[in-house]
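*Asks:* Sequence first, then the predicted structure, then my questions.
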Amino acid sequence: MANHKSALKRIRSNRVKQLRNKYQHKTTRNAVRDLRAATEKKDAADLYPKVVAMLDKLAKNNVIHKNKANNLKSKLAKHVAAL
């Protein structure tokens, strides 16, 4: 158990950040899944910029690695172009 007031606060703030990161990561994964499932080019083209922004935000906040974000964006761009 933490002995200092600042350590207790750090534990609380880390938990809040963990929950926020978990929510954003799961939301982004669901958006990627929805984009991959899209069969209409117009729907996929509308959804693509939003998903890219979500991936960039996760990479900026170190929730996922920047290379993983770039790989996902590249694969999704190929998918949208192939529709």
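*Replies:* Thanks, I have it. Numbers count the residues shown, from 1 in each chain.

*Asks:* From now on I want contacts and neighbour counts done on CA atoms only, so please keep to that.
*Replies:* Will do.

*Asks:* next structured bit after the helix ranked longest in the chain?
*Replies:* Longest helix of the chain, by residue count under DSSP state H: helix 5-37. Once the chain leaves helix 5-37, the next helix or strand it forms, by DSSP states H and E, is helix 41-60.

*Asks:* Check which helices and strands that next one sits against.
*Replies:* helix 5-37, helix 66-82 (3 or more Cα pairs under 8 Å, 6 or more residues apart in numbering; DSSP states H and E).

*Asks:* Check it against this one:
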Amino acid sequence: MEFIYKEGLLVNGYERARNLINEGKLDEARDVADYCIAVIATERFENDATAEDTLDGVRIGLWLERFWINILEKNGLML
């Protein structure tokens, strides 16, 4: 099955995760961040994307940094 990225998914996911953190819904924020990281991994695996390629106009490497560091690590959400 071919993976086709839906434009805006990561932008919306990042905003949603940040809002959930502000609302104190940390488990939900972790789930959103994990889902977005899985989407990035699928894009990289199935479509041979590199960290320098872009999704929603942002480098994939920067998306990973945003979700892993800004959402998960800085908020103590790493499992």
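*Replies:* Received it, and whenever you're ready, just let me know what you need. The structure presented is a predicted model; accordingly, all values stated were derived computationally and were not measured.

*Asks:* Any chance you could compute the TM-score here?
*Replies:* The TM-score (TM-score structural alignment, normalised by the length of the second structure) is 0.51; 60 aligned residues with a Cα RMSD of 2.9 Å.

*Asks:* on that earlier part again, let me have the helices and strands packed on helix 41-60 of the first structure in CSV, extended by mean neighbour count.
*Replies:* Listed next are these as CSV, based on neighbours: other Cα atoms under 10 Å:
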stretch, mean neighbour count
helix 5-37, 14
helix 66-82, 15
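
*Asks:* As JSON lines, the ones you listed with distance to Ala44 of the first structure would be great.
*Replies:* Below are these laid out as JSON lines (distance: least, Cα to Cα, whole Å):
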{"stretch": "helix 5-37", "distance to Ala44 of the first structure": "6"}
{"stretch": "helix 66-82", "distance to Ala44 of the first structure": "6"}
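
*Asks:* Tell me which of those approaches Lys60 of the first structure most closely.
*Replies:* For those, proximity to Lys60 of the first structure was assessed by Cα to Cα; helix 66-82 is nearest, at 7.4 Å.

*Asks:* I'd like the distance from the closest one to the chain centre, please.
*Replies:* When C-alpha coordinates are averaged (Cα atoms, centre = their mean, to the nearest Å), helix 66-82 of the first structure and its chain have centres 13 Å apart.

*Asks:* and the angle for that helix with helix 41-60?
*Replies:* 180 degrees (axes from the mean of the first three to the mean of the last three Cα atoms, to 10 degrees).

*Asks:* helices or strands up against helix 66-82 of the first structure?
*Replies:* helix 5-37, helix 41-60.

*Asks:* Now that we have those helices, can you turn them into a markdown table and tack on distance to Val80 of the first structure?
*Replies:* Shown next, in a markdown table, are these (distance: least, Cα to Cα, whole Å):
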| stretch | distance to Val80 of the first structure |
| --- | --- |
| helix 5-37 | 8 |
| helix 41-60 | 6 |
